[in-house]
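no sequence for this one, just the structure:
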C-alpha cells in the first residue's frame, strides 16, 4: 500500500469530472486489493488510494442522502483500528437516490476512491474522500449502527489548525493528522463517521437552506445573547459545527441564536462547500427556545443627533419586507435623524433593462415608515451607472440617506452624479463638500464593480455634520476558515484596502480644512473592527471605529457560520470622540433570528455636535 503522506494529488494524472458546479478530482483508475475504510482514509486529509479501484470495502450503512446533488450513503467499519487519526467512515457517492440499501445494512462496496473538492479546486476547500462509480452488495440487514463518537468540549482541541506546508503553498493536505492537537484535524479524523453532540447551543440561526450552527463549547467567547463572538483571526471558535438533517425539510427546527438542541443530535460527519464540517443528522435533538428578543435602542435626546446605518439587503419595490423594515427603523431604532441605507435597488430590482433610478424604492420605504408611526423622512442619493456597482445583476444597488427634516436639514449643492467626484472646499471657515450629495472617487479602480461612497452635508442645530455612507467590496471569494490552506487567504481585502484609503484620505482633507469638523463614516464595511481595512480607515487618528466603545462580547452586527462578527461600522472624527458625548449601539434585530428581514443588524450613533 502506498504511504499517504508520500502520495500527493499533484503527482497524479488529474481529470475533472463536473457535478452540480463542483469539481471532482480523480485519476486514471488503478487496481487495489480489498482494503478497510481506515486504510482508504489514512492519516492525512488525502487518501493514499485516490484514483484507485477498491473492491469489497465492508461497512455498516449509517445514513442515506436522498436529496441534492450529492446523493449516496455513508458506511462505517464496526471494527476500528487503534489509530485515532484514521477515520472509520466514508461516503459512497451514487449520484442518484440510492436504492436497495437501508441504515443498518452490512454492505460491501467496490468503486473508485475520489477526493471531491466542494466548490471546486479554486475555492481552496478541503476535499472529501468518497467512493464513486460504486457498486454494492447488501450482506445482511438490521445490524446495529456503530456507536456515535461524542464531539464535545473535552474532545475538540483549543487550537484550530496547523500551519500549512510552505512547500505546498500553505496546504495542510499532506500533513499527518494530529486530532488531539488541532480542531480541524479532530474533525477530519471523524470524516464520514457517525458522531453525536448533546445539548448543543445554537450560535447560527436556521437559514433558508435548512441548516443551523451549534457550539460544543458552551463558554467559548460566549456573549450575553447566546452567540459566539469572533474577535480575532486567531480565535476561530473551534466548537462551531454546522447541523443539517437527513429528514424532511419541514421537520427542521426554526432556531434562533441562544436556543438549544436538547438531547442528542446524531449522524454522519460530512464536509461541504458552505460550512465545512457538518453533522448530517439522522436524529435531531429537541429545540428548546432561549427566548431571544429583538433589541430596541433608546430615543435620542433633544440635543443629540442620531445617525444610523442599515443594510436592507437588496430592497426593491417588489419586496414584501417594507413594513418590517419600517417597523425596525421606527420601533427598534427609535427613528434616527439620519439613516444610511445600503443595498437600495433600482425601481424594478433585478430586471436588467437599464433602469437606475430608485425613487420608487425610496418612496415606498418612506411611506411605510410614516404608516408605522415614524417621521416623514426625506432622502438623497446618486443614481449609479447601469451595471457598474456590483451586487445582483440588474439591481444597481447603492447607498441612500434618509433624514428627518423636522430635526436636520440637508445642504444641497448641485453637480453630483455617478461619475463626478465630490471634493472638499471651505465655506465661511468651515469644511464643505463641493457637491452634496456626491460620490468619492467614483472612477477610481478602488471602486470598480463596487459601490461608491456617498457623501452628504447635513446641518443639526446650526452645526454642520458630514456623513459618508459606504458599502465596501464583499468578502466573497475569500478562503473559508476550514480551507485546506492555513491560514486561509483573504484576497478580497486588496480592494477594500484601496477603498479604505480613498475614504480615509477624503476625510483627512476635510479635517485639514477644518480640524474640528464633525465627520461620520459609516456603512457596511464588510470587514472586522480588528482588520487592516479598519486600521487603514482610522489612519493615525483621522477616524475611530465607535464599535470599539462596546465590550468585546457585544461587538457584532452579522452572524456567519456561527461566528458573531462585525461587518457594519460607524467611524467618527476626533471632535466627536473627544467630546465624550457619544453613545453607540449595535441593535440586534436580524442576524440572530431565523425570520430575519436582512442578514445585517443596524448600528446607531448618538452624539452632540
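Now that the structure is in, tell me what you want to look at. None of the values given here were measured: they were computed from a predicted structure. Numbering: from 1, shown residues only.

rest of the way, CA atoms for contacts and neighbours
Fine.

Do you have the strands of the stretch 201-350 of the chain handy? List them.
When secondary structure is read from DSSP state E, counting those that start in this stretch, the stretch 201-350 of the chain shows strands at 212-215, 240-245, 260-272, 276-281, 286-288, 305-315, 338-344.

same check, this time on the stretch 501-609 of the chain
Counting by DSSP E, counting those that start in this stretch, the strands of the stretch 501-609 of the chain are 518-524, 544-545, 558-560, 563-565, 568-572, 583-586, 603-607.

Of the ones you listed, which is nearest residue 424?
Shortest separation from residue 424 across these is recorded for strand 518-524, at 12.6 Å, computed as CA to CA.

who does the closest one touch, helix- and strand-wise?
Contact analysis of strand 518-524 by 3 or more CA pairs under 8 Å, 6 or more residues apart in numbering; DSSP states H and E lists strand 305-315, strand 338-344, strand 463-471, strand 568-572, helix 574-578 as its packing neighbours.

And the longest one, how far out from the chain middle?
A distance of 19 Å separates the C-alpha centroid of strand 305-315 from that of its chain, computed with CA atoms, centre = their mean, to the nearest Å.

Same check on stretch 463-480?
Between the centre of stretch 463-480 and the centre of its chain there are 16 Å (CA atoms, centre = their mean).

I figured residue 564 hits residue 557, correct?
Yes. Under the criterion of CA atoms under 8 Å, residue 564 makes contact with residue 557 at 7.2 Å.

Settle it for me: which of those two has more neighbours?
residue 564 (28 against 25; other CA atoms under 10 Å).

Now for the closest residue to the more buried one other than its chain neighbours, how many residues are close by?
Nearest in space to residue 564, with sequence neighbours left out and distances taken as CA to CA, 6 or more residues apart in numbering, is residue 229 at 4.6 Å. Taking other CA under 10 Å as the criterion, the count of residues near residue 229 is 25.

Residue 52 versus residue 229, what's the distance?
With distances taken as CA to CA, to the nearest Å, residue 229 is found 43 Å from residue 52.

and the strands of the stretch 201-350 of the chain, which is most packed in?
When the strands of the stretch 201-350 of the chain are scored by mean count of other CA atoms under 10 Å, the highest mean neighbour count falls to strand 212-215 (a mean of 28).

try it against this one:
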C-alpha cells in the first residue's frame, strides 16, 4: 500500500446526500443536481505518442463539506458514440474522501512509456479514448447495462449516477459535451473541481493533465454544495477504554484463514505487540501489531495493521479498538478508536523460505506479521525504487522472461518473489532509500540476505516493510568496459532510447536534458569503440539528430573519427534505424540500401563494408527495429493474428514474423554475403521471429558466445531477457571472433538516466550507465 493516501474520516453524519442525474430530456443530455463527489479530471491519452503520462486516469473530488465513502462505488466508461455499455469498462473504488480531497484512479497504460502518474488511490484497467468518451461515477459496483444513447439508461440506472462527463464527440453528457482532448491535454473541472453547473461544456476546460491524489493538499470548496444541509446527530458518549478493558477477539480470528476477515465491518478490540510503527509525516499512517502467542492454526495470520496516529513504538504491548475493514485487500483496523499502551513485549520473526511450497501455502498466512527471509534474495527490478521506494526481489537469482530461454518455471517464479517497500508514503525522495554497499545505487542482480520486516499487502502485491537495515551486496558490479571480443573490426548494435534533437517529442523535453542524454550516448559509443554501429530510435528528421550525435562523437574522439550513413528509405515513424562508422577502420562498399516492403514502418538499413585499405573481404550489416510488443498503435488496437495470443509473445508477434521473413527475402534478393542482422527485434530468444531467422540458417551470436546467465539486454516487469540480437549467416560466422552484451543499461534504474523529472540530481553522471534502457551488443570480426 505504498504511497496510497491513508487519510480516512469517520462519518458521523446521519447521511450524505449526493446529487443524482435526473431523467433525460433527450438521449444525449442529462441534468443533475450539483454533486458532492464529482469527476474532476479525465485523461485518455496515456501511453500514446506524445502523451504526458503512461496511463489514462480519472480524478475524483469531494466538493462537499462532509466526508463521503466511496466503498461500493465504481468508475465506468464507454466510447463516445458506440453501442457498448458502461458495464464493459469498470474500476471499483474504496475509501473515504474528506472535504476537498482528491482521489486518483489509474487506468490502462498505452504502448509508449512516458511520465508516471502520482501514486494512485485506485487502480483499474479501463482503456479510454484520448479524444472522446463517456465517464460515469456510479454509486454501485454493478456495471450499468446502458450507454445513455443507443441503450438509454433507465430511471433506476440514472439514479445510480453520482456524476457523468461526456467529452469530445460524446452523445451522452450533462448539458453539453466537454471539449475534445488530445494525448497532451486532459479535461479539468474548473475552480479546482468545485465548478458544477450541470453542464460538462461549461464546467470543463482543456489543459495539460495535472493529476492529484489523496495525498494532495485538500482544497475544500467555499460552501457545502449538497442541495440540502446534512444534519449532524448528537454523538453518543462512549466509555473510556483502558488497559483493564479486555480484548474481544484474538488477532487470528480477525484475520481468519482466508483472504478476507470473517468479522469485516465489526468493531473489535485486540491485543498484541507492536512490530513496526510507520506513523508520522510521510509514513503509512499507522502501525503493525502481532499476537504474543499464536493460535494452533497455521493458516491464520497473527499480525494486523492499525490505522492510527496514536504514538506507539516497536515493542509496545497495546490494546486496540476499532472497526475491521478490508482496505484494497489488506485486513486492518481503521480507524482505531482507542489505542492503550499497556507494557512491553517481543516478537520473534517467522522464518519464510522461498519459493513458497506448492501445497497452497501463500503469503496470506503471514499478512501483517514480522518475518525474516532466510535466503539470498536477488534484485530483479528497480523501476520504482526512486519513485516509490520499491524493489522486486527473487530467491537465488533474477527472474527471467519465459520466452527468452528454455527451463523457466513461471509457477515457481511466482512463489519465489517478493516486493521490498520502504515503509514510507513519500514519493520521489531526494535520496534513494536503498543502495548497494560501496555504491550510491542498486543494480539488478545485487543481493540481500536475512531481509526482516512486516509482510503486508497493497496494490495487488505482497510486500515487506523493513524493520531492520537492508544491506545489498554487489553481486553484479558495474562493468567499466565491455568484455573483449577479439578481431580487427568491432560491430555494435544499440538502442539510443529516443535520441531526438526536437524537444518535447519522444526524447528530451528540455535543452538540458538533451545535453545530458547526448553526453551519455557519447560515453557509451566511445567506450564500445566500434568500427560500425547500428542504431535504433534515432529521430527521423533529415539526419539532424544523427549528425548531431556524430558531431558530438568527433568532438570527443577526434575530428573525422565517425561518419554517418544516410538512410535511403527511413520510413514513416518518428524514429528510424541508422548507421555510423569509423572511416579509418572500414570503408563502405556500394550504396546504402533498404526495403520497400510495406510491412516495415521503420525499414532496415543495409550497408556493406570492407576493412579500410583492404577492399577484398566484405561484410554486410542490416540494422533493424521490429514492431513493438505494445497492443495499440496509431492504427488502433491489435486485432486478428496480431492480437495477444496468450503465448507470452504479446501483440504483433505475427507482424514481427512477417518482418523477419521480409529481412530474409531482402538478404536473398540483394544476394548479400557475410550478413549480420542486428538490432532491436522486440522478440525474446525463443520467440517465433528469432526461430524464423534460425530456421533460415542465421545463428544468434549471443547464444553462442555469451553465458546463459549474462544473455539479456532488457528488463520489463521484473523479467530479464534479450530483445536485442546479432544474428549471422554462415559466411559471417566464419569471421566472428567473439560477442558480448555490455550490461550498462538494463541493470541500472531509470532514475540514473538523463531525465530531470523524478531523478535525484546526485545520481546523474555523463557516463555510459543508463544511457538507454537496452544494453548494447558488441561483435568482433577478423577480416
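Right, received. Where do you want to start? Since the model is a prediction, treat every value here as computed from it, not as a measurement.

picking up where we left off before, ok, the residue nearest to residue 564 of the first structure - contacts?
Residues in contact with residue 229 of the first structure, defined by CA atoms under 8 Å, 6 or more residues apart in numbering, are 221-223, 553-556, 563-565.

change it to 7 Å
Taking CA atoms under 7 Å, 6 or more residues apart in numbering, we find residue 229 of the first structure in contact with 221-223, 553, 563-565.

Turn the strands of the stretch 501-609 of the first structure into TSV, including distance to residue 248 of the first structure.
Below are those laid out as TSV (distance: least, CA to CA, whole Å):
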stretch	distance to residue 248 of the first structure
strand 518-524	36
strand 544-545	44
strand 558-560	24
strand 563-565	27
strand 568-572	35
strand 583-586	36
strand 603-607	37
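
and residue 110 of the first structure, which of those is closest to it?
strand 558-560 (38.6 Å).

What's the average distance for that closest one when superposed on the second structure?
Taking mean CA distance after the TM-score superposition for the first structure, the mean distance separating strand 558-560 of the first structure from the aligned residues in the second structure is 4.2 Å.

Quick one: residues in contact with that strand.
Surrounding strand 558-560 of the first structure, the residues in contact under the criterion CA under 7 Å, 6+ apart are 204, 564-567, 591-592, 599-601.

Helices - which of those residues land there?
Among the contacts of strand 558-560 of the first structure, no member falls in helices (DSSP state H).

Quickly name whichever of these is closest to residue 237 of the first structure.
Within the contacts of strand 558-560 of the first structure, the smallest distance to residue 237 of the first structure is 10.3 Å, found for residue 564 (CA to CA).

Pretty sure the closest one sits against residue 235.
No. Under the criterion of CA atoms under 7 Å, residue 564 of the first structure lies out of contact with residue 235, with a separation of 12.0 Å.

how about the strands of the stretch 501-650 of the second structure, start to end?
Assigned by DSSP E, counting those that start in this stretch, the stretch 501-650 of the second structure shows strands spanning 532-539, 563-565, 575-581, 586-593, 605-611, 614-625, 632-633, 636-637.

Among those, which comes closest to residue 308 of the second structure?
Each of the strands of the stretch 501-650 of the second structure was checked against residue 308 of the second structure via CA to CA, and the shortest separation belongs to strand 632-633, namely 43.8 Å.

and residue 581 of the first structure, how many neighbours?
Taking other CA under 10 Å as the neighbour definition, residue 581 of the first structure ends up with a count of 12.

on that earlier part again, identify the farthest-apart pair in the contacts of strand 558-560 of the first structure.
Longest distance between any two of these is 15.9 Å, between 204 and 567; criterion CA to CA.

Who has more neighbours out of these two?
Summary of the neighbour comparison: residue 204 of the first structure and residue 567, criterion other CA under 10 Å, with residue 204 having more neighbours (33 against 21).

gap between the more buried one and residue 213 of the first structure?
In this structure, residue 204 of the first structure and residue 213 of the first structure are 5 Å apart, going by CA to CA.

same deal with residue 422 of the first structure?
The spacing between residue 422 of the first structure and residue 213 of the first structure, counted by CA to CA, is 44 Å.

Tell me which residues touch residue 78 of the first structure, please.
Under the criterion of CA under 7 Å, 6+ apart, the contact list for residue 78 of the first structure reads 59, 146.

swap the cut-off to 6 Å and go again
Shown in contact with residue 78 of the first structure (CA atoms under 6 Å, 6 or more residues apart in numbering): residue 146.

how far away is it from residue 188 of the first structure?
Where residue 188 of the first structure is concerned, residue 78 of the first structure sits at a distance of 18 Å (CA to CA).

Please apply the same query to residue 565 of the first structure.
According to CA to CA, residue 565 of the first structure and residue 188 of the first structure sit 26 Å apart.

These two: who's more crowded?
When neighbours are counted by other CA under 10 Å, residue 188 comes out ahead of the other of residue 565 of the first structure and residue 188, with 27 against 23.

residues in contact with the more buried one?
When contacts are taken as CA under 6 Å, 6+ apart, residue 188 of the first structure is in contact with no other residue.

Please apply the same query to the one 3 residues further on.
For residue 191 of the first structure, the contacting residues are residue 269, by CA under 6 Å, 6+ apart.

which residue in the second structure lines up with it?
Taking TM-score structural alignment, the alignment pairs residue 191 of the first structure with residue 367 from the second structure.

so how far is residue 301 of the second structure from the residue nearest to that match when sequence neighbours are not counted?
When the adjacent residues along the chain are set aside, residue 367 of the second structure lies closest to residue 456, with 5.1 Å between them (CA to CA, 6+ apart). Going from residue 456 of the second structure to residue 301 of the second structure by CA to CA gives 11 Å.
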